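Student: Here is my input, please return the structure:
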Amino acid sequence: MADPTPLLSQSATASSEQEPPKLEKNHPSFDSMIEQSMKGLGWAPLMQALLLSLAWFFDAQQTFINIFTDTLPPWHCANLDDEYCNSTSDVCRLPSSSSWQWEYPKHASIVSEWGLQCANSAIKGLPASSFFMGCFIGGLLLATLADSSLGRKNMLFLSCLVMSCSSLLTVFSTNVWIYSCLRFITGFGRATIGTCALVLSSELVGKKWRGSVSMIVFFGFTLGFLSLPAIAYVNRGSSWRVLYIWTSVPAIGYCVLVHFLVCESPRWLFLMGRREKAVETLKSIASPGASILTKGFFAISLEEDPLNNMDIFSAIKALLEKRWAVCRLCAVMLVGFGIGMVYYGMPLGVGNLHFDLYSSVTLNALAELPSTLLTFVLIGKLNRRSSVLFFTTLSGICSVMCILEGRVWQKLRIGLELVSFFSGCTAVSVLLIYTLELFPTCVRNSATSMVRQALVLGGVFSPLLVAAAARRGDGMLSYGVFGLVIGCCGLFVMCLPETRGGNLCDTMDEEERKEKKRDSRVLC
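Tutor: Below is the predicted model:
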């Protein structure tokens, strides 16, 4: 158990036997406290990780719900003897709307309810693109709040609340424009959910369990994605509004759990000058039998000023002031953009594979499951840089191969698409863990959020590309573009240092010293 003696009393009663020069010389750090108190993965941090994984569960539902709500429903010819009707797969080529009928009620999809089946690709892809654009803008405006004034927990709570409430309001949409605006707001609120949950979970444990805990959080996203085809299949033929009710109401209830049960990051509390609260939190989640470094805790000093006076742009400013930080951020964002094209674009384009929608989406969701399990098992042994390079290259090759014509390739398309998506999912997981390790605590949430925004920026273009390719009658063209983009962007990972097995830094100066030490070893 952690030492039950209050830290304040120990610090206040520290005797003159404790030599200040010794403290200066040893440079005790908060990271060493966490490593000593988190030698094992106790129930408290494990339960925190499981609770935080639910944030990714609801995040996944809102991310991919457009696959079912915005799809073109199946239709059939009203007159089975109509040869012209039976010879075309494009309903817009039929001379009269009376020559065909929807197989489901009109309210089953926004396409059938609002007559968008013959609209241009920009309008068809507008709701999904609006969602991702909201994610991108929300990430830019809200990311630094988790590093500055609000913290990880409060930012997670507010983001979940905005996302779930706006998603519930979506059921009252009367046209595609209102619908797209509400999807934009949902994306705006959702922007920092995944980042805050991931960063918070990783900062509640030591480096030994960082990768494993992160994968528990990723697993929540996989389950959320997997739940969508099940919910959609059960409610097939019902209004698309039912899907939003099923996914938003539980998310609102989850916001209450976050407010009362989730702990704030002790690292962030420490950097904000709230040391008593940081140690209190650390004691509450410490592993059984672990000893917390209490002596001299309040003598721990930072080489930088405390961050409790930061404004919302201070974290971004701190990133841009250091050349090494700018280089790292640009590289991981370029890699993230390429991965995002595949990760968000492929599930939206599975309808172009001429495969059953529910089955293909389920297979894509299931592809995330072995991806998450593989990363969970091997993350401690995987080099971050080479792993990202391998999976982006494999994803790019398989995606490009989807465009090849011929009977053999047509049969292999769904398999190639699944391998490409599997590789993209694995690349996302490793890249986000990689980003956590590349940046110090004071800017970690902002940097990770910027990378996630690069991912969703790829998602902004994906629906438009998929809709345009389908409109041209060559739905596989989008897969070729996805493959080229992820393959080329993945090469930028070569500009980054390897981080496997390293300690997390708390300040920019500390990270910079580690960077210089790494460079000196390379030169030698």
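Student: going forward, measure contacts and count neighbours with C-alpha atoms only.
Tutor: Noted.
Student: Spell out, range by range, the strands that occur in this protein.
Tutor: 75-77, 100-102 (DSSP state E).
Student: For the last one, buried residues please.
Tutor: Of all the residues in strand 100-102, those buried under the rule 16 or more other Cα atoms under 10 Å are 100-101.
Student: how far is that strand from where the chain is centred?
Tutor: The chain centroid and the centroid of strand 100-102 are separated by 39 Å, computed with Cα atoms, centre = their mean, to the nearest Å.
Student: Equivalent analysis for stretch 423-441, please.
Tutor: How far stretch 423-441 lies from its chain's middle: 10 Å, per Cα atoms, centre = their mean.
Student: Second input sequence below; structure requested for side-by-side comparison:
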Amino acid sequence: MNDYDKNTAFLGQWGRFQQMVFFLLCASIVPNGFAAFSVVFLTDVPSHHCMVPEVNLTRDWRNAIIPIEVVNGKPRLKRCHRYRLDVVRNLSAQGLFPDRDVNLTDLEQESCVNGWSYSRDIYQSTIVSEFDLVCSDLWKQPFTSTVYFLGVLIGSFISGQISDRFGRKPVFFATMAIQTVFSFVPIFSPSWTVFSILLFTSGLGQISNYVAAFVLGTEIFTGNVRVMFSSLGVCLGFAIGYMTLPLLAYFLRDWKSLLLAISLPGLLYLPLWWFIPESPLWLLSQGRVEEAETIVREAAKMNKVEAPQVIFDQDYSVCADDTKAHPRQHHNVFNLLRTKDIRNTTLILCLVWFTLSTGYFFLSLNTSRLHSDPYLSCFISAAVEVPAYISSWLALRYLPRRLSTIFVLLLGGVSLYFIQLVPESLSNLSIALEMLGKFGISTGTALMFAYTAELYPTVLRNTASGTCTTVSRVGSCIAPSLIHLSEYFKYLPYITVGTLAVMSAFAAFFLPESFGRPLPQTIQQMHSMKFPFITRKDRSKPVVLFESQL
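Tutor: Just a heads-up that it's a prediction; the model follows:
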């Protein structure tokens, strides 16, 4: 069996070729940070109340026509009702005064038949004010985010299998184009329905681009550079985009201007097609040895090192033992469930990914509770991810994967549990615990991208990453609705996410360890990993793989 890492060791780990690909791939992920949380500002609900048309009303009656309600102990203007305009107009014409001559509680109320008036203190406009997603249509506001994440879910599932079949590079650029185009086109939406459809399409490319870039880099880099890219590199690229988003939103307070700003950077990445190569490891898995060797030789020239006369034998195989007879055997999601070891690993990883995604997006979309200024709240939530990603990189370099995953899940879960024990007077402590929970969950998310890639062989790696990401996106889809559980019990969302995190930490105890091992290149190599609580007798049994499993 050939070893790709050994055959390409002459390139070194950090030459000019690796540096160029590293920074270009990381830069390509910055727009993902824009797109993922743009819904925080696009769908935010500005203060609003029923519009009062220009009719003959005294100043006192114009100020009193909107009833007052108490929400969370604070008075505010009612958002969906006003006193009947014809009644108020007659009372005003008679010279009567509200509260002095007329008891307002006795007046009949009506819905906002003339539309709504929206505050512009924070936003010039959002899609909520554009399409009136309030009162009876308020359900459309969180559902808009759910629609976007449904697109992300489907894109994750499709792109993984397409990438394993047609290559990392074509899918990487195709999904980048989809994200760029469909972040811009919604500006011209005539209705909420059209906007949602276009936003769904944008979601198809968002995480698909991220996963394709991640897998491409993971297969090109080796050693410590692979660890640094898969944890620190791609995650910091995402965090930079995420932290830049509130700055853009602060200066561009109109939703159309914000969409334009986050879509334009995608055009800058079109020339990268001529600089980012296809994954040599994927080419070898398809039997395309000459193409893989050409890429490696070009890399050797850039690194100014001499390549051996023969890098890969013509019968080089990174698939299973009989790949020579079937060099183009394709794999799909069902291969992740064929054998017991792979099936157990896949199910546990799906649970962990689901938990991390649910917690991550719940805490990210919940930023309005941190501070009265949504721009500052979003920036704080994004900034917490920087130390989280640095921690994940250090953990991937020096600590076992399974132990690290268990620890960060427990850290995130227990921190969220403790929030309900904090007195209301110590609101800053609640914020600190919530950010500590996000720190743990963000660290775990970065760990899982690398951990998952290390557990699966080349022929299944992108399919596995795409499948786990797809399952995780179910969590992101329910996160907007999870926030509304606080209407029934304030701490119910935190308890739900904390319970999921503790359960996932226990399940992660049964994952195999990949620390210090080369990337598996065949399904047989994956079976040779050390699985917890598998007896020596069980592991001594030979693994028989039929052609349908390869």
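Student: sorry, back to before: now render the strands of structure 1 as TSV, adding distance to residue 222 of structure 1.
Tutor: Formatted as TSV, these follow (distance: least, Cα to Cα, whole Å):
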stretch	distance to residue 222 of structure 1
strand 75-77	31
strand 100-102	32
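Student: These: which one's closest to residue 524 of structure 1?
Tutor: With respect to residue 524 of structure 1, and counting by Cα to Cα, the nearest of the strands of structure 1 is strand 75-77 at 68.4 Å.
Student: in the stretch 151-300 of structure 2, which spans are helices?
Tutor: Ranges of helices within the stretch 151-300 of structure 2 are 168-184, 192-220, 223-228, 234-251, 255-263, 280-285, 289-303, based on DSSP state H, counting those that start in this stretch.
Student: Can you tell me which of the strands of structure 1 is nearest to residue 499 of structure 1?
Tutor: When these are compared by Cα to Cα, strand 75-77 sits nearest residue 499 of structure 1, at 52.7 Å.
Student: sorry, back to before: the strands of structure 1: which one's closest to residue 408 of structure 1?
Tutor: strand 75-77 (28.2 Å).
Student: Can you report how many residues lie near residue 310 of structure 2?
Tutor: As a burial measure, residue 310 of structure 2 scores 9 neighbours (other Cα atoms under 10 Å).
Student: what do we get in structure 1 for it?
Tutor: Counting by TM-score structural alignment, residue 310 of structure 2 lines up with residue 294 in structure 1.
Student: ok, that match to residue 12 of structure 1 distance?
Tutor: 12 Å (Cα to Cα, to the nearest Å).
Student: How about residue 214 of structure 1?
Tutor: Computed with Cα to Cα, the distance linking residue 214 of structure 1 and residue 12 of structure 1 is 37 Å.
Student: likewise residue 311 of structure 1?
Tutor: Distance from residue 311 of structure 1 to residue 12 of structure 1, by Cα to Cα: 32 Å.
Student: quick revisit: if we ignore the residues flanking it in sequence, what's nearest the match of residue 310 of structure 2?
Tutor: Excluding the flanking residues, the one nearest residue 294 of structure 1 by Cα to Cα, 6 or more residues apart in numbering is residue 7, at 6.0 Å.
Student: Could you list which residues are in contact with the one you found?
Tutor: Residues in contact with residue 7 of structure 1 (Cα atoms under 8 Å, 6 or more residues apart in numbering) are 276, 279, 294-295, 297.
Student: can you check residue 237 of structure 2 too?
Tutor: By Cα under 8 Å, 6+ apart, the neighbours of residue 237 of structure 2 are 26-30, 33.
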